[in-house]
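Enquirer: just coords:
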């Protein structure tokens, strides 16, 4: 199946979109969602990773955690 024959959902345009254009649109939407999530998290308070919070409470991670 070529890029030109990829089925289009929604049928908003007469000409089917190429795969590259679809991927660019999906990446733009994902970036917008991530930006909104980042703004929400920044508004919620200072950025802290989960790791220091666990170490501050004195909780040990499970054996093998983080081992690659």
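Expert: Right, received. Where do you want to start? The structure presented is a predicted model; accordingly, all values stated were derived computationally and were not measured. Numbers count the residues shown, from 1 in each chain.
Enquirer: only C-alpha atoms for contact and neighbour calcs from this point on.
Expert: Will do.
Enquirer: how about stretch 7-24: buried residues?
Expert: 16-17 (16 or more other Cα atoms under 10 Å).
Enquirer: below is an additional structure, to be compared with the one above:
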């Protein structure tokens, strides 16, 4: 796969983000979405489960 087919996403400074940073941002967004779904489904928030 050539670099031309992979879009480069710039951060606030315009520099491309590292793969690790992109993955961390995606995981944070996914966790937030899953927390919202748990609440909508009537499950208690994970913080109150004592785990």
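Expert: Received the coordinates, thanks. Computed from a predicted structure; not experimentally measured.
Enquirer: TM value for the aligned chains?
Expert: TM-score of the superposed chains, computed with TM-score structural alignment, normalised by the length of the second structure, equals 0.61; 37 aligned residues with a Cα RMSD of 2.1 Å.
Enquirer: helix/strand/coil for residue 15 of the first structure?
Expert: coil (DSSP: H, G, I helix; E, B strand; the rest coil).
Enquirer: what about it, distance to residue 23 of the first structure?
Expert: 16 Å (Cα to Cα, to the nearest Å).
Enquirer: stretch 12-21 of the second structure spans what distance, first to last residue?
Expert: Distance between the two ends of stretch 12-21 of the second structure: 13 Å, counting by Cα to Cα.
Enquirer: determine the longest helix present in the first structure.
Expert: helix 19-44 (DSSP state H).
Enquirer: quick check: next helix or strand after that one?
Expert: Per DSSP states H and E, the first helix or strand lying C-terminal to helix 19-44 of the first structure is helix 50-56.
Enquirer: and that following helix, which stretch of the second structure?
Expert: Aligned using TM-score structural alignment, helix 50-56 of the first structure spans no residues in the second structure.
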